[in-house]
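[1] dropping the sequence and predicted coords here.
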Amino acid sequence: MISRRTILAACAAFAACAVGLSATSTRAGDVVRIATEGAYPPYSFMGAKGTPRGFEIDLGDAICARLDLTCTWIVVPWEDLRAGLEAGDYDVIMAAMSNTAERREWCDFGQDYFGNQSETRGMFVGKSTFQEPQDGTVAVQVGTIYETWLRANGYRVITYPTAGAALKAVLDGEASTTMGSPTHLEPRVYRNGRILTIIGTVAMDVGGAAAVFSKGSPLRDKFDAEMDKMRADGSLAKISGKWFGSKEL
């Protein structure tokens, strides 16, 4: 007679084998779970139907289609993205995450989305062109390269859970300026041209935005190889043009 404990042990062993297999290989038809923030347009944001849209969504879907994989998207708050990847809740993060030495300690980065970009820049936006960022409080999204840079350079910082909330803090008078990605902030300045203005930009010694994988994930090489093909055949430029205009790749 087979005991209940034996059955449970067998199930556990099977599950462990299954996890090991998924961690070392991917096959056509496999489901790839991709986490995104859904609050950082044009990279990712929530559409009218309550589903994520944006550059990274289109890029991830295109890569999965070309690899004959099934993409499922999971919307996760920015501050929780690392924990979910380490817990195995998803396989990839596509959330405009910049490649830094600190982050490389817990993940593997794919290639930069914008491979020929020579540097990453941070942009200051505020209500007045005559106010230097050092003269007031800078609103910034928590846990970003921009927060790290501001603190390292002695700015007075107040953090918010999303980049949108940081920008709203400037509009509401809670902060003098905000700092973030030019590709995220510029369109918002143009839409609020009578209220907001670009104060300036600074160079940042970090890598560009890229997909993020668990250490040793076989998906990274597959995604990178497919992005190389997409650069060569123009399909990556087409997706980029849809969301960023003439940004070069």
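    Perfect, I can see it now.

[2] use CA for all of it now, contacts and neighbours both
    Noted.

[3] which SS class is residue 124?
    Here residue 124 is recorded as strand under DSSP: H, G, I helix; E, B strand; the rest coil.

[4] residues touching it, list them.
    133, 177, 178, 179, 180, 198, 199, 200, 201 (Cα atoms under 8 Å, 6 or more residues apart in numbering).

[5] make it 6 Å
    Contacts for residue 124 (Cα atoms under 6 Å, 6 or more residues apart in numbering) come out as 178, 179, 199, 200.

[6] second structure follows, compare the two:
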Amino acid sequence: MKNLILSAAILAMSAGLAAAQTVRLGTEGAYPPYNFINDAGEVDGFERELGDELCKRAGLTCEWVTNDWDSIIPNLVSGNYDVIIAGMSITDERDKVIDFSQNYIPPAASAYAALKPDADVTSGVVAAQTATIQAGHVAESGATLLEYPTPDETVAAVRNGEADAVFADKDYLAPIVAESGGELVWAGEEVQLGGGVGLGLRESDTELRDKLDAAIQSMKDDGTLNPMITRWFGEAALVF
């Protein structure tokens, strides 16, 4: 009986420790306005505000971790952090490796930016960030794909003449085009890709996924998610 009571106590203690365990949120920190590093050296942006709110609603203690985009899925799977919150589009290919929450950004357009509106985006040279759905689209489009590890480098490739255009989330490119003073313009047609942006989790972490899923749904239900989206992406942003 004493052993049974002791075992029950240990199990209860273990459950309590597991509940109090810190959840590590992994992001790139280089994809504004989704996520970026501010002047204080801290993760900032739409996903910082969203992630903090989701953790609060789910009753989780969370901390932020930054990771390069091209290894962000492998390092989730290997346990370097517990959640990807990094502007990651939900795709069937990624869903074979990791699990996703419901989307917290609706499916939005990808777009081409170039130095001239008639840039050849169908058979020319197009820059895109490595391991993105945009890179996959360019590779299948007939254009020559130039891949770069960071989004900043894709834009720089257009400015320095290495690429005819850059293809990325329009939400990311819009402020860059607007602030370029006419140097960068839109080219080609917008393209709809993916199933929106969601949290990425290990397939085994179903309990954590369900908690965060419920938190996202609660923000949709009480009307707090849409104003957060428009505050970071502008009044023209797609909302739920």
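    Nice, thanks for sending it over. Because the structure is a prediction, the values reported are computed rather than measured.

[7] what would you report as the TM-score here?
    Remark: TM-score between the superposed chains equals 0.87 [TM-score structural alignment, normalised by the length of the second structure]; 226 aligned residues with a Cα RMSD of 2.1 Å.

[8] scan the contacts of residue 124 of the first structure and report the most crowded one.
    residue 178 (32 neighbours; other Cα atoms under 10 Å).

[9] what does that residue correspond to in the second structure?
    Matched across to the second structure, residue 178 of the first structure falls on residue 166, judged by TM-score structural alignment.

[10] in what helix or strand does that match lie?
    Assigned by DSSP states H and E, residue 166 of the second structure falls within strand 165-169.

[11] buried sites along the longest helix belonging to the first structure?
    Assignment by DSSP state H gives helix 4-24 as the longest helix of the first structure. Buried residues in helix 4-24 of the first structure, counting neighbours by 16 or more other Cα atoms under 10 Å, are found at residue 23.

[12] try stretch 54-61 of the second structure
    In stretch 54-61 of the second structure, counting by 16+ other Cα under 10 Å, buried: 54, 55, 57, 58, 60.

[13] touching that stretch from outside, list them.
    22, 211, 215.

[14] what do we get in the first structure for the last one?
    Matched to the first structure by TM-score structural alignment, residue 215 of the second structure sits across from residue 226.

[15] which element, helix or strand, includes its match?
    Applying DSSP H and E, one finds residue 226 of the first structure within helix 219-233.

[16] average gap between that helix and the second structure?
    Compared with the second structure after the fit, helix 219-233 of the first structure shows a mean deviation of 1.1 Å (mean Cα distance after the TM-score superposition for the first structure).

[17] any idea how far the spatially closest residue to the match of residue 178 of the first structure that is not a sequence neighbour lies from residue 113 of the second structure?
    Nearest non-adjacent residue to residue 166 of the second structure, counting by Cα to Cα, 6 or more residues apart in numbering: residue 127, 4.6 Å away. Residue 127 of the second structure sits 10 Å away from residue 113 of the second structure, going by Cα to Cα, to the nearest Å.

[18] tell me, what's touching these two both at once?
    residue 166.

[19] neighbour count for these two, which is higher?
    residue 127 (31 against 28).

[20] trace the more buried one over to the first structure, please.
    Aligned partner of residue 127 of the second structure by TM-score structural alignment: residue 139.

[21] relative to residue 196 of the first structure, how far out is that match?
    With Cα to Cα as the criterion, residue 139 of the first structure and residue 196 of the first structure are 14 Å apart.

[22] ends of stretch 130-148 of the second structure, what's the gap?
    5 Å.

[23] would you turn the contacts of residue 124 of the first structure into JSON lines with distance to residue 104 of the first structure?
    Converted to JSON lines, those look like this (distance: Cα to Cα, whole Å):
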{"residue": "178", "distance to residue 104 of the first structure": "26"}
{"residue": "179", "distance to residue 104 of the first structure": "23"}
{"residue": "199", "distance to residue 104 of the first structure": "31"}
{"residue": "200", "distance to residue 104 of the first structure": "29"}
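
[24] out of the residues you listed, which are shared with the second structure?
    With both residues aligned by TM-score structural alignment, their matches' Cα atoms under 6 Å, the contacts of the contacts of residue 124 of the first structure that the second structure also has are 178, 179, 199.

[25] wait, which of these is closest to residue 89 of the first structure?
    The shortest gap between residue 89 of the first structure and any of those belongs to residue 179, at 30.5 Å (Cα to Cα).

[26] quick one, what contacts the closest one?
    With Cα under 6 Å, 6+ apart, residue 179 of the first structure has these contacts: 123, 124, 140.

[27] three-state assignment of the spatially most central residue of the first structure?
    Nearest to the geometric centre of the first structure sits residue 95, at 1.6 Å (Cα atoms, centre = their mean). Each residue gets one of three states, and residue 95 of the first structure gets strand by three-state DSSP.

[28] you'd agree it is up against residue 36?
    Yes: using Cα atoms under 6 Å, residue 95 of the first structure is in contact with residue 36, at 4.8 Å.

[29] so which residues of the first structure form strands?
    31-36, 39-40, 44-46, 52-53, 70-75, 92-98, 108-112, 120-126, 137-141, 156-160, 177-180, 197-204, 209-213 (DSSP state E).

[30] switch those strands over to CSV; also include distance to residue 231 of the first structure.
    What follows is the strands of the first structure, written out as CSV (distance: least, Cα to Cα, whole Å):
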stretch, distance to residue 231 of the first structure
strand 31-36, 21
strand 39-40, 24
strand 44-46, 21
strand 52-53, 21
strand 70-75, 21
strand 92-98, 18
strand 108-112, 12
strand 120-126, 20
strand 137-141, 31
strand 156-160, 35
strand 177-180, 27
strand 197-204, 25
strand 209-213, 15
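
[31] deepest-packed of these, please.
    strand 177-180 (a mean of 29; mean count of other Cα atoms under 10 Å).

[32] compared with the second structure, how much does that strand deviate?
    Counting by mean Cα distance after the TM-score superposition for the first structure, strand 177-180 of the first structure comes out at 0.3 Å.

[33] about what we covered before: just want the angle from the strand holding residue 166 of the second structure to strand 109-114.
    160 degrees (axes from the mean of the first three to the mean of the last three Cα atoms, to 10 degrees).
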